[in-house]
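J.: need a structure here:
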Amino acid sequence: MSATQDDALSANRAFVLHPGGQFTFESRSVPTLDSDRDVLVRVVATGLCGSDVHYWQHGRIGRYIVEAPIVLGHESSGVVVKCGSAVGGLSIGDRVMLEPGFACNTCHYCRGGRYNLCEAMHFAATPPYDGTLVKYYRAPSEYCYKLPSHVSLRDGTLIEPLSVAVHSCRQAGIMQEKSVAVFGAGPVGLLCCAVARAFGASTVVAIDVVPSRLESAMKYGATHTYQMGSASPEQNAIDMLAATGLEDGFDIALDATGAEACLACGIHALTRGGVFVQVGLGKPNLSLPVGQICDKEVMFKGSFRYGPGDFKLAIGLLNSRRVRLDGLVTHEFPFSRAEDAFKNVAARAGIKSVIYGPDADEEEASRGSD
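T.: Okay, the predicted model is just below:
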């Protein structure tokens, strides 16, 4: 193995969530490379996800429960500081984005090209596996992707949610010249708008209840916006279609909210034979207009994280500048104020909040390598 220097790397500072919702800073051991294909990454920036906040506030997501101290964070970029002897394509000093879920690569899901469904997945910040709000993080080299030279380490944190959007849009099928409704104008919803347009959708309508978020949507691919009102889902669907001139309904609906009213509205707003993709998670059991699904022969699909090719496609969209990330990061926090970042996301302030890693150079984080 090679390293930046022969002398030992400094202690691995970590931001740790304890059962019950308390945070502490801890000094942990620097990870060793378990394989000659592993790399060690100095984490420079980490974007906060709604799941991180949910673990903090509620202590669980479904069957995943915070029963022991855990490091959160899974949307991270950084710099390679150590490489295993068999690592190819990466070198010390490379700026990379981390894909935070490590599959087994041997089960029938992995071998069938659906590794996101691997039952042995080690996903960062999902109990019992620690996440990336640390100084140093070990990862297999195949889960590290070089950043385009014009993309900063700060904006590189958005490649993980961009890959979620890519996977969701691929689940919907061909989008060329199609009309697409995107429910939710948070980070993933906005990126779904951007990817849908990059995939050739002729009409992309962003739907939300917050006017400021809808204003942002017009910068990231939406051709129209609609502010959901207090009327029934059926009436909101009628009003939305009338406002956008799509009386026959949308070809595709993507829901990034998990809210029952949005699911129902989206199904009512679909054309016959349309496709509905569930992107965001809300309550585990919802009431849906099954009659509409059957009457229209709607195809209802789930979407879970990302799979083979999604990260590479996301980076390709950035390389070609068909998708831009400028302005999506609205709040930046030093590592010492990590808990403030969690509070900021919980308050729904801005679009995306980023925490800089321990001892990170914020100037380094905000520029590309051009």
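J.: from now on I want contacts and neighbour counts done on CA atoms only, so please keep to that.
T.: Fine.
J.: tell me which helix or strand Glu364 sits in.
T.: Secondary structure assigned from DSSP states H and E places Glu364 in helix 362-366.
J.: what residues of that helix count as buried?
T.: 362, 365 (16 or more other Cα atoms under 10 Å).
J.: ok now that helix, how far from the chain's centre?
T.: For helix 362-366, the separation from the chain centroid amounts to 21 Å (computed by Cα atoms, centre = their mean, to the nearest Å).
J.: same for that helix, what does it pack against?
T.: Taking 3 or more Cα pairs under 8 Å, 6 or more residues apart in numbering; DSSP states H and E as the contact definition, the neighbouring helices and strands of helix 362-366 are helix 153-156.
J.: after the helix it packs on, next one along is what?
T.: Note on helix 153-156: by DSSP H and E, the next helix or strand toward the C-terminus is helix 159-171.
J.: how close does the closest residue to Asp130 other than its chain neighbours sit to Pro127?
T.: Nearest residue to Asp130, sequence neighbours excluded (Cα to Cα, 6 or more residues apart in numbering): Val71, at 4.7 Å. For Val71, the distance to Pro127 equals 9 Å [Cα to Cα, to the nearest Å].
J.: and for comparison, fold this next one:
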Amino acid sequence: MKAVRATDGAVAVVELDAPPGIGGELVEMKSASICSSDLMYLRYGLNRVVGHELAGIRADGTAVVVEAVLSCGECDHCRSGRYNLCPTHFTQALGATTDGGMAEQFQIQSNRLIPLPSGLDVRDGSLAEPTAVGWHALRLAHTGPDTSVAVVGAGALGLLAVASAYRQGATEVALEARHPHQVAAGERLGAKIGATGRYDVVLDAAGTMESLARAVELVGPRGRVVSVATHRGPVPIDWSTLFHLEASILPSIGYCMHDRGDGEAVAEIAEAAAMLADNPEIAQTLITHRFPLEDAVEAFRVAGDRASGAIRVVVEL
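T.: Next up, the predicted model:
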């Protein structure tokens, strides 16, 4: 069985004796998109099967997206649906601390398989995973009707956050973008290019010290800066700006479940998938390149080349 493995800072298509995964249900994989964290893992020199943005087909023919936030299932966080806070989460990071699913087949717990809604092609289904990351961050920051939002960083996560903010009721969404192809994509999704003034919610989707500082510059009185970045060590913050505005900074990790307001719990990745199904233009805008499994090496090269115009690169399995 073929899979894409990271070895010594590069990827290779390899033959495996058995499907990767943590055990459980066997899924025929159909699409795996390449995240910036996959590229980061390569730089760290990890030796794993890559891939955590995954969609495939169950044995009964159901198209599913893999909920890549794995957990123990037993702690208080897991029982409350906040499994992104489970202390075992980082010990089971797909493509990092355990094998990912960029392979012809993948084994995963059944409770981490979320059915794709009608209207979302399984070849686009892997996009639901990164969408859920931005969706969770915006929800954590109380995005809703009459909320103004600014997104700093126009990679795939930032652009998906633009769509998610509108879906959650934001009346205005501004986008800070660097590259012409990102500007074009942002405009296609309805964003105002360039943030001016101050905003109720500012999402740092770039994950750098500079983008966090810019997010603080844009937050309004009692506004919320929310960041999906994994910073290592201390982070300098303009406390004076936050202090005088009574603004706050929220770290956001992964995604989880929440009460949708009627007493029923819903997975955020399911909400993200529903948005993608209702608006096919999002996937059409974000997925700029597709490669077969045999060409995964080239797929990673394109995904890591800023001049390529890539936003999300999908490996079809």
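J.: need the TM-score between these chains.
T.: Put the two chains on top of each other and the TM-score (TM-score structural alignment, normalised by the length of structure 2) is 0.89; 304 aligned residues with a Cα RMSD of 2.1 Å.
J.: re earlier: if you count surrounding residues, which of Val71 and Pro127 of structure 1 has more?
T.: Neighbours were counted for Val71 of structure 1 and for Pro127 using other Cα atoms under 10 Å; Val71 has more, 25 against 22.
J.: identify the residue of structure 2 aligned to that one.
T.: When the two structures are superposed using TM-score structural alignment, Val71 of structure 1 falls opposite Val49 in structure 2.
J.: surely that match meets Gly100?
T.: Yes: with contact defined as Cα atoms under 8 Å, Val49 of structure 2 counts as touching Gly100 (5.1 Å).
J.: just to revisit the earlier point, find me the equivalent region of the helix holding Glu364 of structure 1 in structure 2.
T.: When helix 362-366 of structure 1 is compared against structure 2 (TM-score structural alignment), none of its residues find a partner.
J.: quick one: contacts of that helix?
T.: Where contact means Cα atoms under 8 Å, 6 or more residues apart in numbering, the residues beyond helix 362-366 of structure 1 that reach it are 44-45, 152-155, 356.
J.: going by neighbour count, which of the residues you listed comes out on top?
T.: Neighbour counts for the contacts of helix 362-366 of structure 1 peak at Ala45, which has 36 neighbours (criterion: other Cα under 10 Å).
J.: map it onto structure 2.
T.: In structure 2, the residue matched to Ala45 of structure 1 (TM-score structural alignment) is Ser31.
J.: repeat that for Ser141 of structure 1.
T.: In structure 2, the residue equivalent to Ser141 of structure 1 is Ser110, according to TM-score structural alignment.
J.: over to Phe311 of structure 1?
T.: With TM-score structural alignment as the criterion, Phe311 of structure 1 lines up with Ile269 in structure 2.
J.: helix/strand/coil for the closest residue to Asp251 of structure 1 other than its chain neighbours?
T.: Nearest-residue entry for Asp251 of structure 1: Gly274, 4.9 Å, with adjacent residues in sequence omitted and distances by Cα to Cα, 6+ apart. Classification of Gly274 of structure 1 using DSSP: H, G, I helix; E, B strand; the rest coil returns strand.
J.: how about the residue nearest to the spatial centre of structure 2, nearest residue that isn't a chain neighbour?
T.: For structure 2, the residue nearest the mean C-alpha position is Pro130 (1.8 Å; Cα atoms, centre = their mean). Ranked by Cα to Cα, 6+ apart and with sequence neighbours excluded, the top spatial neighbour of Pro130 of structure 2 is Leu157, at 6.3 Å.
J.: residues near the one you found, how many?
T.: 26.
J.: how about Asp38 of structure 1?
T.: 23.
J.: I'd assumed Ser141 was in contact with it.
T.: Yes: using Cα under 8 Å as the test, Asp38 of structure 1 is close enough to Ser141 to be in contact (5.3 Å).
J.: now the helices for structure 2?
T.: 36-44, 76-79, 128-140, 156-167, 180-188, 209-218, 239-245, 268-278, 281-286, 296-303 (DSSP state H).
J.: okay, and the third one goes to which residues in structure 1?
T.: Across structure 1, the stretch matching helix 128-140 of structure 2 (TM-score structural alignment) is residues 159-171.
J.: repeat for the fifth one
T.: Under TM-score structural alignment, the match for helix 180-188 of structure 2 in structure 1 covers residues 211-219.
J.: what about the matching stretch, distance to the chain center?
T.: Taking the mean C-alpha point of stretch 211-219 of structure 1 and that of its whole chain, the gap between them comes to 19 Å (Cα atoms, centre = their mean).
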